[in-house]
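# From the sequence below, what's the structure:
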Amino acid sequence: MATVLGAGLVAACTVQKPDTQANRDATAKEIIEQVKTTPDGTSTANSLDDYKADLARRISQVNSTKVHIERPQALLRSVIVIKYVVDKDGNLVRSEVVRTNKDKVTEATALTTLRNTAPFPKPPIALLSNGRIELSETWLFNNDGRFQLRTIAQPQKNE
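Below you'll find the model as predicted:
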């Protein structure tokens, strides 16, 4: 009986909120508030890799309904690499697809999720070059159209 009751409590605690824009906005706000920044909104990342990982987590959280949360399938639908530039204030200055398999739907999803996440936390001054930072990220798409970002992705399945 205790096992059944415990399982019921666990199930009750994992009930998902309905997928509404208000809930996505609230989730994004929670994530943004958890980002480690100085009072002026500058990231406290100590390296380019740390800043890139922070941005990947933020992109994934803001676009959570489009993210695949389990290990990516062995043979991916699409791999999209985007190069993008963030200015000293965290604004997305430019983005471009640099690798694609010509799947226009996944290209559009990758670009849209990046744009919808901006502005980002301000990059640390030490990482800037001419007031900007250039990054690249890889979107790994499963057949269902959901993605993970390579910087923070789980290992792919073998089969």
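# only C-alpha atoms for contact and neighbour calcs from this point on.
Will do.
# in stretch 116-132, what counts as buried?
Buried positions in stretch 116-132, judged by neighbour count with 16 or more other Cα atoms under 10 Å: 117-118, 120-124, 127, 132.
# Between the two ends of it, how far is it?
19 Å (Cα to Cα, to the nearest Å).
# Likewise for stretch 122-137?
Terminal residues of stretch 122-137 are spaced 18 Å apart (Cα to Cα).
# Kindly report the same for stretch 86-97.
15 Å.
# which of the residues in it are buried?
86-92, 95, 97.
# And for stretch 58-67?
Within stretch 58-67, the residues scored as buried using 16+ other Cα under 10 Å are 58-64, 66-67.
# hmm, who's touching it?
Under the contact criterion Cα atoms under 8 Å, 6 or more residues apart in numbering, stretch 58-67 has outside partners 19, 24-25, 27-28, 31-32, 113-114, 116-117, 145-149.
# one more, for comparison:
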Amino acid sequence: MSQPSPQAPRPATLGGLLSALTAALLAACSTPMPPPPVAAPTAPTAPRPAAPVATAPAPAPAAAIPLPPGAQLSSAASAQDYRKDGARHIYAQNSHRIYKGKMPPLLQGVGVMQMDIDSRGQIVSMSWLRPPSHAGARAEIERTARAAAPYPVPQRLGRVTYTDTWLWDQSGQFQLDTLTEGQRDR
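This next block holds a predicted model:
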């Protein structure tokens, strides 16, 4: 049997490795950082006189687009917000034709109309997403929508697509879905 020679390295143990690693980390943390380099003092400089600043004349205000007579402004930030402004406008123009209370269970027509409104509140185009089945209701809704122009000017949007559902009663009175009071069951 041979004995290990006194100069042969001993196998490293996990505990020994962890101890050596911990000691190295602690030694690295305790070493102070070298001080930052000191800048050489500089002689104070005399303040320079400020160069004259040329000021340009204020730009002339952009020519405001004249609003059509009776036009109102809408500060809506989205088409969804504009729906309320558009519906209130139609109601204000047709106050005598707005059905008061809940609508009856059977309506003469229900239609979904889409109108493109320009930056002056004028209708650019009108289309039906779902026309009412009664031809008389369809024609009367189109006439009522056109007669309500100009619509509130969508000043933040520039242009807007206003979509609303028209609930038309056989009496010729109506409500818009945006401001409806609902519909009776019977």
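# TM-score for this pair?
With the length set by TM-score structural alignment, normalised by the length of the first structure, the two chains reach a TM-score of 0.66; 118 aligned residues with a Cα RMSD of 2.1 Å.
# Pull up the aligned stretch in the second structure for stretch 57-77 of the first structure.
Aligning stretch 57-77 of the first structure against the second structure (TM-score structural alignment) gives residues 88-108.
# distance between the matching stretch and the chain's centre?
The chain centroid and the centroid of stretch 88-108 of the second structure are separated by 30 Å, computed with Cα atoms, centre = their mean, to the nearest Å.
# Endpoints of that stretch, how far apart?
By Cα to Cα, one end of stretch 88-108 of the second structure lies 22 Å from the other end.
# Kindly report the same for stretch 54-74 of the first structure.
Using Cα to Cα, the two ends of stretch 54-74 of the first structure sit 26 Å apart.
# Over to stretch 57-69 of the first structure?
Start-to-end, stretch 57-69 of the first structure (Cα to Cα) is 12 Å.
# For the second structure, give the helix that spans the most residues.
helix 14-30 (DSSP state H).
# Where in the first structure does that one fall?
Using TM-score structural alignment, helix 14-30 of the second structure pairs with nothing in the first structure.
# The second structure: strands as residue ranges?
Remark: strands assigned in the second structure by DSSP state E are 73-74, 109-117, 123-130, 153-154, 160-168, 174-176.
# hey, which of these is tucked in deepest?
Among the strands of the second structure, ranked by average contacts under mean count of other Cα atoms under 10 Å, first place goes to strand 153-154 (a mean of 26).
# How far does it sit from its chain's centre?
Using Cα atoms, centre = their mean, the offset of strand 153-154 of the second structure from its chain centre is 16 Å.
# From the contact counts, what lies against that strand?
strand 73-74 (3 or more Cα pairs under 8 Å, 6 or more residues apart in numbering; DSSP states H and E).
# what comes into contact with the strand it packs on?
Against strand 73-74 of the second structure from outside (Cα under 8 Å, 6+ apart): 82, 85, 152-156.
# Where does stretch 137-150 of the second structure end up in the first structure?
Mapped onto the first structure using TM-score structural alignment, stretch 137-150 of the second structure spans residues 106-119.
# Most widely separated two among the buried residues of stretch 58-67 of the first structure?
By the measure Cα to Cα, R58 and K66 form the most distant pair in the buried residues of stretch 58-67 of the first structure, at 13.0 Å.
# helix or strand for I31 of the first structure, which one?
helix 21-34 (DSSP states H and E).
# for that helix, packing partners?
For helix 21-34 of the first structure, the packing partners by 3+ Cα pairs under 8 Å, 6+ apart are helix 48-62.
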